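the sequence isn't on hand, but the structure is:
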C-alpha cells in the first residue's frame, strides 16, 4: 500500500519548522503540513522569496504560516533564528532540516567553512542542537534531516573537510550528504542514551525536480553535465513526490528513530516512501562520533545555545 499526503495524520496544535521552505521540497513540505493543520515556520535565507512562497500558499487557502529569517551559511544567523523561535513559540514539535546547496564553485561560509558542508551539515546541526530544548517533552517530537543518494558516494575528508586542496564540487556535496545521515543517526543514538524522547530520522527525495539541479548546472558551466541532466529528465519526479519521504518520516505512526526513508522504485530514484539502506560509513558509530567532534571543533562554540 502506497503512502501519500492523505495519510498524514492531523497536525493541529503542532508547530513545524521547515528550512528552505520557499521552493522545491521545502515548499511542498510546508504546503502539506499546513494543509493538515500545523503551524509552519518557513525558515528561509531570502525574505523576498519567502514572502512570495507564503503568499502563494495563503492564496491557496492555507493558514498558520510564519516566516523566519535564517542563513545557514552563518552560524550567528542560526543562533538568532533559534532564539526567535523560542521567543515566538516557546516550543517546537517537528524540525525539517531540508534546505541545501548542491555543487557550486568553491565558496566559504561566514565562518570560513566550505559552503556545502557549512550549509547542509554544520548549519543544520547547529540549528537542531539549539532547538532541541524547545522540543523536549513534546509529544512525538521528531527531527528529520534530508540527505540524498549522494551519501553512498561520500566520504569525510577528515584532514581537509573544507576542501582547501583539490576541490571537487560533487565530492564536497557527497561529503555533506553523508554528514547529514551520520548526524541524524548519531543524534538518535544520543537521544536514546539520554532518554531525551526526541526521534531523529533521515530521508532522501530520490530524483526530484527542484531548483538544485538547474542551479548546479548553471554554476558549473559544463555542457556534458547539462546534456546528462536532460537525458535523465524523464526519471525526475515532482517536488511534491520528492517530499513524501521526509513527510512520512516526520508524521507516520510507524516511522521510528534512526530510520531512513526514500522512494521505493528504480533503486530509490522515484516512487512512494519506503525504508532504504544507509551509507555504511553512517552505520559506524566511531565515525559518527568523530564527525560530531570535528563539527564541534569547526563551529568553535557556535553549535550550542
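Yep, that arrived. Treat the numbers as computed from the prediction; the structure is a model and nothing was measured.

alpha carbons only for contacts and neighbour counts from here, please
Fine.

residue 242: what's it in contact with?
25, 204-209, 263, 270 (C-alpha atoms under 8 Å, 6 or more residues apart in numbering).

would you turn the residues you listed into a markdown table with neighbour count?
Output for the contacts of residue 242, formatted as a markdown table (neighbours: other C-alpha atoms under 10 Å):
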| residue | neighbour count |
| --- | --- |
| 25 | 29 |
| 204 | 29 |
| 205 | 30 |
| 206 | 29 |
| 207 | 24 |
| 208 | 23 |
| 209 | 20 |
| 263 | 25 |
| 270 | 21 |
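
among those residues, which lie within helices?
Using DSSP state H, the members of the contacts of residue 242 that fall within helices are residue 25.

does residue 42 count as helix, strand or coil?
What DSSP: H, G, I helix; E, B strand; the rest coil gives for residue 42 is strand.

returning to what we had before: distance to residue 252 added to the contacts of residue 242, as a markdown table?
Formatted as a markdown table, the contacts of residue 242 follow (distance: C-alpha to C-alpha, whole Å):
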| residue | distance to residue 252 |
| --- | --- |
| 25 | 18 |
| 204 | 16 |
| 205 | 16 |
| 206 | 19 |
| 207 | 22 |
| 208 | 21 |
| 209 | 24 |
| 263 | 15 |
| 270 | 19 |
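
of the contacts of residue 242, closest to residue 145?
Of all the contacts of residue 242, residue 145 sits closest to residue 204, with 8.6 Å by C-alpha to C-alpha.

presented hereafter is structure B, for comparison with structure A:
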C-alpha cells in the first residue's frame, strides 16, 4: 500500500516465549486489530522441533499462530467487525490431526505433518468464529488458501527431496502455479470482502483449486466437527498454556 505506515515487531512463531513478547508489544502499542492474518508457514521440512519441543511444522504453522491469536484476543474483542484469517492449503484435505506430543521422529512423515498443520489452521479460524458467536463478539474467523502460488515456500522441499519422482512432481507443480499476486486474492477476500461470513473457507475457482479467482469453497469435514475442534483446542491449551 503506497504511503502505508508500517511497524515491524520481532516475533518467532517457533518460540512460544517470543510469541508472548511479540504479543505484549502489540498489546501495548495498539488499541485495536481490524484484521489478523495468520500467514507464516513452513512446508514439508525434515524432522525438527521448535524451541519448545513441538514438531516444527505444527509448532510454526499452528501452535505459534494459536498462541498469538489467543494473546491478541483483547484487541479483537475491542474492534467491531474484526477478522481473524488463517492461511491454509489444499493440503488440508489430507490432514488427520495426529496430535502426538512429544513427537516420535521414527514415525515422522513430513508431508503428512504439513497436511495436519494446514487442517489445524482452518480449525483455528473456525473455532475462533464459534467463540465470537458464543460470546456475542462482533468479529469473524475465516480461512482460505492461495491455490498453487509461486513463492519460496517449496524451496526446502526441493532442496531436501532425494526421490527423483517427487522432485519431478514438485517441478511440475511450479509450472502449474500462478503468480503470488493472484494467490493472495482469496486471502484478501477473506480479510476485506463485505459479503464474507464467519466460518467461510475461501479457495480458487479452477479445476482442483490449483489456480483461478477467489471463490467460496469448503474445507474437509474434520474442519467443521465439534469433537475435532475440542480435541485440538485441548491439545493447544496443554502445549501453550493458553485456553480459548
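Sure, I can see it. This one's a predicted model, so the numbers in the text were calculated from it and none came from an experiment.

superposed, how do the two chains score by TM?
In this superposition the chains share a TM-score of 0.95, using TM-score structural alignment, normalised by the length of structure 2; 244 aligned residues with a C-alpha RMSD of 1.6 Å.

between the contacts of residue 242 of structure 1, which is nearest residue 193 of structure 1?
Looking across these and measuring by C-alpha to C-alpha, the closest to residue 193 of structure 1 is residue 204, at 25.8 Å.

can you list the neighbours in contact with the longest helix along structure 2?
Ordering each helix of structure 2 by length in residues (DSSP H) puts helix 110-134 first. By C-alpha under 8 Å, 6+ apart, the surrounding residues in contact with helix 110-134 of structure 2 are 43-47, 57-58, 61-62, 66, 84-89, 91-98, 138-144, 198-199, 201, 219, 223-224, 229, 232, 244.

so where is that helix in structure 1?
Here helix 110-134 of structure 2 aligns to structure 1 at residues 169-193, judged by TM-score structural alignment.

what sits against residue 158 of structure 2?
Neighbour list for residue 158 of structure 2: 167, 170 [criterion: C-alpha under 8 Å, 6+ apart].

and it, what element?
helix 155-160 (DSSP states H and E).

how about residue 101 of structure 1?
Using DSSP H and E, residue 101 of structure 1 sits within no helix or strand.

excluding chain neighbours, give the residue nearest to it in space.
residue 116 (5.9 Å; C-alpha to C-alpha, 6 or more residues apart in numbering).

quick one: map that neighbour onto structure 2.
Alignment note: residue 116 of structure 1 maps to residue 57 in structure 2; criterion TM-score structural alignment.

what's the answer for residue 269 of structure 1, then?
Here residue 269 of structure 1 is matched to residue 210 in structure 2, going by TM-score structural alignment.

name the nearest residue to that match, sequence neighbours excluded.
Nearest non-adjacent residue to residue 210 of structure 2, counting by C-alpha to C-alpha, 6+ apart: residue 147, 4.5 Å away.

residue 127 of structure 1 now?
In this structure, residue 127 of structure 1 finds its nearest non-sequential neighbour in residue 78, 5.8 Å apart by C-alpha to C-alpha, 6+ apart.

now do the same for residue 53 of structure 1: its match in structure 2.
Aligned partner of residue 53 of structure 1 by TM-score structural alignment: none.

any idea how far residue 53 of structure 1 is from residue 59 of structure 1?
10 Å (C-alpha to C-alpha, to the nearest Å).

can you check residue 166 of structure 1 too?
Relative to residue 59 of structure 1, and taking C-alpha to C-alpha, residue 166 of structure 1 is found at 47 Å.

those two: which is more packed in?
Each of residue 166 of structure 1 and residue 59 has its neighbours counted (other C-alpha atoms under 10 Å); residue 59 has more, 10 against 7.

and the gap between the more buried one and residue 52 of structure 1?
For residue 59 of structure 1, the distance to residue 52 of structure 1 equals 11 Å [C-alpha to C-alpha].

measure stretch 86-103 of structure 1 end to end?
Stretch 86-103 of structure 1 has an end-to-end distance of 33 Å (criterion: C-alpha to C-alpha).

now that stretch, how far from the centre of its chain.
Stretch 86-103 of structure 1 has its C-alpha centroid displaced from the chain centroid by 9 Å (C-alpha atoms, centre = their mean, to the nearest Å).

that one aligns to what range in structure 2?
Alignment note (TM-score structural alignment): stretch 86-103 of structure 1 is matched to residues 27-44 of structure 2.

so what would you say the end-to-end distance of stretch 15-29 of structure 1 is?
This stretch, stretch 15-29 of structure 1, spans 13 Å end to end (C-alpha to C-alpha).

counterpart of it in structure 2, which residues?
Counting by TM-score structural alignment, stretch 15-29 of structure 1 sits on no residues of structure 2.

what's that stretch in contact with?
30, 33, 38-45, 49-50, 52-54, 70, 91-100, 209-211, 239-240, 242-243, 247.

off-centre distance for it?
9 Å.

kindly report the same for stretch 74-93 of structure 1.
17 Å.

stretch 169-183 of structure 2 now?
Centroid displacement of stretch 169-183 of structure 2 relative to its chain, using C-alpha atoms, centre = their mean, is 19 Å.

list the buried residues of that stretch.
Residues of stretch 169-183 of structure 2 classed as buried by neighbour count (16 or more other C-alpha atoms under 10 Å): 170, 173, 177-178, 182-183.
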